[in-house]
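> Sharing a sequence plus its predicted fold:
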Amino acid sequence: MWLLDPSRKEVLRFAVSCRVLTLVLQVLTRFLGSSTPIVYWFPAHLLQDQEPLLRSLETVPWKPLAGDSPPGQKVSRNSIMGLLYNWKTCSRVTQCILGYFLTYWLLGLLLHCNFLPWT
């Protein structure tokens, strides 16, 4: 029966190792996110290559106003917001990239506000 009952040393060792692992992961992701622009360049490169809506905005020298949008499509001054407004017409790659960053942002917002470990 003594095998099922963990001692205080084992519980403390487990808690400290989990906390150290969490801290190391948080610090590593902060360093990578702030010092490595490749993490952001690669999705931006994929968006520029794969998304026809962004390519059409590149050819126009002026940014269209929200009131001048074609019927059925809402065009924003911000190209990312334009992609979010036209979510259904975006390519699958664009939907995956935007979904990843939106999920990361939303999880970070919810977990950080609840004092849970998140970077």
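Received it, and whenever you're ready, just let me know what you need. Predicted, not measured: the structure shown is a model, and the values here were computed from it.

> all contacts plus neighbour counts: C-alpha atoms, from now on.
Noted.

> Just the buried positions in the helix or strand encompassing R19, please.
In the assignment (DSSP states H and E), R19 maps to helix 8-35. Residues of helix 8-35 include none that count as buried (16 or more other Cα atoms under 10 Å).

> adding another structure so you can compare the two:
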Amino acid sequence: MELVSRQDPCLREVVWFAVCCRALTLLLQVLTRFLGSSSPILYWFSAHLLQEHEPLLWSEGTDNQTTAPRSEKSLLGKSPGSCGKGTSGNPVVRLLLNCRLITPLSKCILGFFVSYWLLGLILHCNFLPWT
């Protein structure tokens, strides 16, 4: 009877630690959802860095770089999602396929987004908390 009526200080510390950990993970999940989903600034800044520092994307055309114009015949010959010979229509796929040629900054940016995607896929499928 003495053990049940007496409060264990270790039990209080364990419960306090568990509550703090849960509050912290909840806060981090909510923050990443708000910042990642509702604020495009992260994506704008990464796209700006990729467009400024990656020569493989300069063929897409910006005001700062000189580009060779695409012929209309090459655009009409392939559908946007086709996997024919030549470069892909999607710039991210083109960067991932040419990962040995891209700059270290581009490798870091693409590595962050790909690892975030893979980690989220693995953790979410195993019913672990992930945003």
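The structure has been received and is ready for your questions. From a predicted model like this one, the values you see are computed outputs, not experimental measurements.

> on that earlier part again, quick one: buried residues of the helix or strand just after the helix holding R19 of structure 1?
Counting by DSSP H and E, the next helix or strand C-terminal to helix 8-35 of structure 1 is helix 38-50. For helix 38-50 of structure 1, burial by neighbour count (16+ other Cα under 10 Å) applies to 43, 47, 50.

> Where in structure 2 does helix 38-50 of structure 1 fall?
Under TM-score structural alignment, helix 38-50 of structure 1 corresponds to residues 41-53 of structure 2.

> The matching stretch against structure 1, how far on average?
With mean Cα distance after the TM-score superposition for structure 1, stretch 41-53 of structure 2 departs from structure 1 by a mean of 0.5 Å once superposed.

> what's the distance between that stretch and the middle of its chain?
12 Å (Cα atoms, centre = their mean, to the nearest Å).

> residues in contact with that stretch?
36, 57-58, 103, 105-106, 109 (Cα atoms under 8 Å, 6 or more residues apart in numbering).

> Nearest to the spatial middle of structure 1, which residue is it?
Of all residues in structure 1, the one closest to the mean position by Cα atoms, centre = their mean is F101, 2.0 Å from it.

> Looking at the contacts of stretch 41-53 of structure 2, spot the one nearest V19 of structure 2.
Checking the contacts of stretch 41-53 of structure 2 against V19 of structure 2 with Cα to Cα, the nearest one is G36 at 25.3 Å.

> Could I get the contacting residues of the closest one?
Neighbours of G36 of structure 2 in contact, by Cα under 8 Å, 6+ apart: L42.

> Same check on T103 of structure 2?
53-54.

> Under the alignment, what does it map to in structure 1?
Under TM-score structural alignment, T103 of structure 2 pairs with S91 in structure 1.

> Over to L105 of structure 2. Which of the three states is it?
helix (DSSP: H, G, I helix; E, B strand; the rest coil).
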